[in-house]
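> Here is a sequence together with a model predicted from it:
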Amino acid sequence: MNIEKYKVSKAIELNNIPTLEKIEDAAKKLKKISKQLSNIQDTMYAEGKYSVLICLQGMDTSGKDSLIREVFKQFNARGVEVHSFKVPTELELKHDFLWRHYIALPAKGKVGVFNRTHYENVLVTRVHPNYIFAENIPEIKSLDDINDAFYHDRMERINAFEKHIVTNGTIVLKFFLHLSKQEQKKRLLRRLNIPAKNWKFSPGDLKERKLWDDYQFCYQDMLNRTSKKEAPWYIIPADDKPSARYILAGILLQEIKKYNFKEPVLSPEIQTQVEEFKAQLNNE
């Protein structure tokens, strides 16, 4: 897989990037990659030097939840932590906008998945700037203060945040699930037409859908300003779920294999006593 074609390494226009890529036997191929990822994670845990942070962003119905389920289902449950960030709580609003994300970062040896991420603070709040007032920022007096410069400053602080955690051993990989408006319509109708899926539907989904163009503008600006060498964005065609899962897993596999994790070896003192320890156990 040529993962470079998905990476945001220069200025992009979302309208020119395909939302559909069909890969034959994607689900079957994903199983093999998931097993490899699981084995690598075991070694990474034993080594204890790195953690992996996977950031997932996308419009409603882009397939984030099912992707997490399918890509990571072969992992040791103790090795993966998934965080879904909803509307900030009262406590979270009493801190800076990155605080709740910082305390959710994966410990060394673990994989953390942010299902919606710190980028909500420059996406949803940019489409709905009145949400910013809940943060009680001293310098914000009116909507006029919540302008492009405000969000671009936030993006720079996010870049600095990610650079900091990368320096400390967190591998940051960010994925935008690029969904077409037509495919979203199909998935929303499916939620309404299938009784077992009704619980997933919210009237708010339709309100947000009317703001599609606003969200696309914000995503494009965010992708162009925050895809960095140390923390790149990848744009995943999301109209076909099995293919999207396989592509993301393939990128993840190639990226983390670069680190060549190694299991620690026994100290020389213990190595010289291995036969003695075996004898003790065999003679019990």
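Sure thing, it's come through. As the structure is a computational prediction, the values presented were derived from the model and not from experiment.
> Every contact and neighbour count from this point should use C-alpha atoms.
OK.
> which residue ranges form the strands in the stretch 101-250 of the chain?
Taking DSSP state E, counting those that start in this stretch, the strands of the stretch 101-250 of the chain run over residues 111-115, 170-178, 233-237.
> Can you name every helix or strand that the second one contacts?
Put plainly, it is strand 170-178. Where contact means 3 or more C-alpha pairs under 8 Å, 6 or more residues apart in numbering; DSSP states H and E, strand 170-178 is packed against strand 51-58, strand 233-237, helix 241-257.
> Any idea how many residues pack against residue 118?
The number of residues packed near residue 118 is 20, by other C-alpha atoms under 10 Å.
> got a list of what residue 212 touches?
Counting by C-alpha atoms under 8 Å, 6 or more residues apart in numbering, residue 212 touches residue 181.
> closest one to residue 217 among the strands of the stretch 101-250 of the chain?
Closest to residue 217 of the strands of the stretch 101-250 of the chain is strand 170-178 (C-alpha to C-alpha; 12.9 Å).
> follow-up on the earlier one: of all the helices and strands packed on strand 170-178, which lies closest to residue 72?
Among the helices and strands packed on strand 170-178, the nearest to residue 72 by C-alpha to C-alpha is helix 241-257 (9.1 Å).
> mind listing what's buried in the closest one?
Neighbour-count burial for helix 241-257 flags 241-253, 256 (criterion: 16 or more other C-alpha atoms under 10 Å).
> how far off strand 51-58 does that helix point, in degrees?
150 degrees (axes from the mean of the first three to the mean of the last three C-alpha atoms, to 10 degrees).
> just checking, what packs against helix 241-257?
Other helices and strands packing on helix 241-257, by 3+ C-alpha pairs under 8 Å, 6+ apart, are helix 26-47, helix 64-71, strand 170-178, strand 233-237.
> try 10 Å this time
On a contact count with 3 or more C-alpha pairs under 10 Å, 6 or more residues apart in numbering; DSSP states H and E, helix 241-257 meets helix 26-47, strand 51-58, helix 64-71, strand 170-178, strand 233-237.
> out of the ones you listed, which comes closest to residue 142?
For the helices and strands packed on helix 241-257, distance to residue 142 was read as C-alpha to C-alpha. The smallest value, 28.5 Å, belongs to strand 51-58.
> thinking in terms of the whole chain, how far from its middle is the closest one?
Strand 51-58 sits 2 Å away from the centroid of its parent chain (C-alpha atoms, centre = their mean, to the nearest Å).
> swap in stretch 108-126?
With C-alpha atoms, centre = their mean, you get 6 Å for stretch 108-126.
> Now do that stretch: distance from first to last residue.
The first and last residues of stretch 108-126 sit 33 Å apart, counting by C-alpha to C-alpha, to the nearest Å.
> let's bring in a second one:
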Amino acid sequence: MQNINPEDFRVKAPIDLSKIPTELSMNTSKSDEETALDEIQKKLSLKQDAMYAHNRHAFLICLQGMDTSGKDSLIREVFKEFNPRGVVVHSFKTPNSTELEHDYLWRHYLALPEKGKFAVFNRTHYENVLVTRVHPEYILFENLPGIEKVEDITPQFWENRMEQINNFEKHIAQNGTTILKFYFHMSKEEQRKRLLKRLEQPEDQWKFSTGDLKERELWDDYMKYYEEAINQTSKSYAPWFIIPADDKGIARYIVAKIIWEELQKLTDIKEPELDPKVKDNIQFYKDQLK
């Protein structure tokens, strides 16, 4: 597991998702994967504590992928050692009536991380150029000037939206937020197995939705628009990483290692120094408490 290089997953040039593998041949056991993840979890936890105390940097972790690609379980496993004060998870569902009264990025601005904290977007602002492209009729709910029907949504509309997202990310990156975007690249066959497993295991049946099957029929459309979105928005200040997601254990480790490597680049992070007057009197305070 130590041989995994995070740079191998970074999108630096236009990609073709059909040519990128959805799994890695690691020849590792579940136990090996869990041990490796446990070690990096502990390092992340210590560094996150220091970042929280330092109070200058923030991290925005964006998770995208098809249904069952493992986003929820990854959040649980990768971030479970974090101090709860330092990480907030946001799961963006269909916009509600209040959110639709604002521009599509408004609710994402509200959820951005404070200095010293991590924010995890489970499904993100990219839903606005993914789901809405597969179902362009959803755009009509935004009440945009000049768009009365689906036919009014031109290719330029999507180009503009991609540019707006790039500007949004550049703005927050320039103000101290490290942005890491992960696409969970799962095969259609693996999704079939995971959906079937949900139906076969009573404790997981509540997770199943008939909508999952309807969206599955649109798989090729989603792949096309994911590819376009990734190619147009993977920037040095907000890179995309393509994570092979057929093996959840390996996917979790890769994401954790990428976050760890990016944290290591922030060399100014350190815990604040104790006030000299307090430091000089530590023994006095200890004696008082005893």
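Arrived safely, thanks for sending. Everything numeric here is computed off the predicted structure, so don't read it as measured data.
> between the helices and strands packed on helix 241-257 of structure 1, which gets nearest to residue 268 of structure 1?
Among those, the nearest to residue 268 of structure 1 by C-alpha to C-alpha is helix 26-47 (17.4 Å).
> Kindly name the residues of structure 2 that line up with the closest one.
Using TM-score structural alignment, helix 26-47 of structure 1 corresponds to residues 33-54 of structure 2.
> hmm, back to that, can the helices and strands packed on strand 170-178 of structure 1 go into CSV with extra columns for distance to residue 127 of structure 1?
Formatted as CSV, these follow (distance: least, C-alpha to C-alpha, whole Å):
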stretch, distance to residue 127 of structure 1
strand 51-58, 14
strand 233-237, 21
helix 241-257, 26
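> nearest to residue 124 of structure 1, of those?
For those, proximity to residue 124 of structure 1 was assessed by C-alpha to C-alpha; strand 51-58 is nearest, at 11.3 Å.
> Please report how far whatever residue of structure 2 lines up with residue 115 of structure 1 lies from residue 155 of structure 2.
By TM-score structural alignment, residue 115 of structure 1 lines up with residue 122 in structure 2. According to C-alpha to C-alpha, residue 122 of structure 2 stands 27 Å off from residue 155 of structure 2.
> ok, those two, which is more surrounded?
residue 122 (19 against 8).
> Spatially, and excluding backbone neighbours, which residue is closest to that one.
Spatial nearest neighbour of residue 122 of structure 2, chain neighbours left out: residue 91 (4.7 Å); criterion: C-alpha to C-alpha, 6 or more residues apart in numbering.
> same check, this time on residue 226 of structure 1
Using C-alpha to C-alpha, 6+ apart and skipping the chain neighbours, the partner closest in space to residue 226 of structure 1 is residue 159 (6.2 Å).
> Name all residues that make contact with the one you found.
Residue 159 of structure 1 is in contact with 153, 225, 226, 227, 228, 230, 231, counting by C-alpha atoms under 10 Å, 6 or more residues apart in numbering.
> Residue 24 of structure 2 touches residue 185, doesn't it?
No: using C-alpha atoms under 10 Å, residue 24 of structure 2 is not in contact with residue 185, being 11.4 Å away.
> Look at these two and report which has more neighbours.
Applying other C-alpha under 10 Å to residue 24 of structure 2 and residue 185 shows that residue 185 carries more neighbours, namely 24 against 13.
> Check the gap between the more buried one and residue 206 of structure 2 for me.
24 Å.
> what do you get for residue 217 of structure 2?
From residue 217 of structure 2 across to residue 206 of structure 2, the span is 21 Å (C-alpha to C-alpha).
> How about residue 45 of structure 2?
Taking C-alpha to C-alpha, one finds residue 45 of structure 2 at 32 Å from residue 206 of structure 2.
> Then residue 89 of structure 2?
Distance from residue 89 of structure 2 to residue 206 of structure 2, by C-alpha to C-alpha: 21 Å.
> Give me the more crowded residue out of the two.
residue 89 (15 against 10).
> before we move on, the earlier item: between the helices and strands packed on strand 170-178 of structure 1, which gets nearest to residue 143 of structure 1?
Relative to residue 143 of structure 1, the nearest member of these by C-alpha to C-alpha is strand 51-58, separated by 25.7 Å.
> so that closest one versus helix 64-71, what angle?
Going by the same axes, to 10 degrees, strand 51-58 of structure 1 makes 140 degrees with helix 64-71.
> sorry, back to before: I'd like to know which of the helices and strands packed on helix 241-257 of structure 1 lies nearest to residue 261 of structure 1.
helix 26-47 (5.6 Å).
> rewinding a little: number of nearby residues for the counterpart of the residue nearest to residue 122 of structure 2 in structure 1?
Under the alignment defined by TM-score structural alignment, residue 91 of structure 2 is paired with residue 84 of structure 1. Residue 84 of structure 1 is flanked by 11 other residues according to other C-alpha under 10 Å.
> Take the contacts of residue 159 of structure 1 and write them to a markdown table, including distance to residue 90 of structure 1.
Listed next are the contacts of residue 159 of structure 1 as a markdown table, based on distance: C-alpha to C-alpha, whole Å:
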| residue | distance to residue 90 of structure 1 |
| --- | --- |
| 153 | 24 |
| 225 | 30 |
| 226 | 28 |
| 227 | 31 |
| 228 | 32 |
| 230 | 33 |
| 231 | 30 |
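> From those, pick the one nearest residue 75 of structure 1.
Looking across the contacts of residue 159 of structure 1 and measuring by C-alpha to C-alpha, the closest to residue 75 of structure 1 is residue 231, at 23.2 Å.
> Now do the contacts for the closest one.
53, 159, 162, 163, 165, 166, 170, 171, 172, 173, 174 are the contacts of residue 231 of structure 1 under C-alpha under 10 Å, 6+ apart.
> Repeat that for residue 26 of structure 1.
Residue 26 of structure 1 sits in contact with 240, 241, 242, 243, 244, 245, 246, 247, where contact means C-alpha under 10 Å, 6+ apart.
> 6 Å - rerun?
242, 243, 246 (C-alpha atoms under 6 Å, 6 or more residues apart in numbering).
> out of everything not next to it in sequence, what's closest to the counterpart of the first one in structure 2?
In other words, residue 242 of structure 1. Matched by TM-score structural alignment, residue 242 of structure 1 corresponds to residue 249 in structure 2. Closest residue in space to residue 249 of structure 2, ignoring its immediate chain neighbours: residue 33 at 6.0 Å, by C-alpha to C-alpha, 6+ apart.
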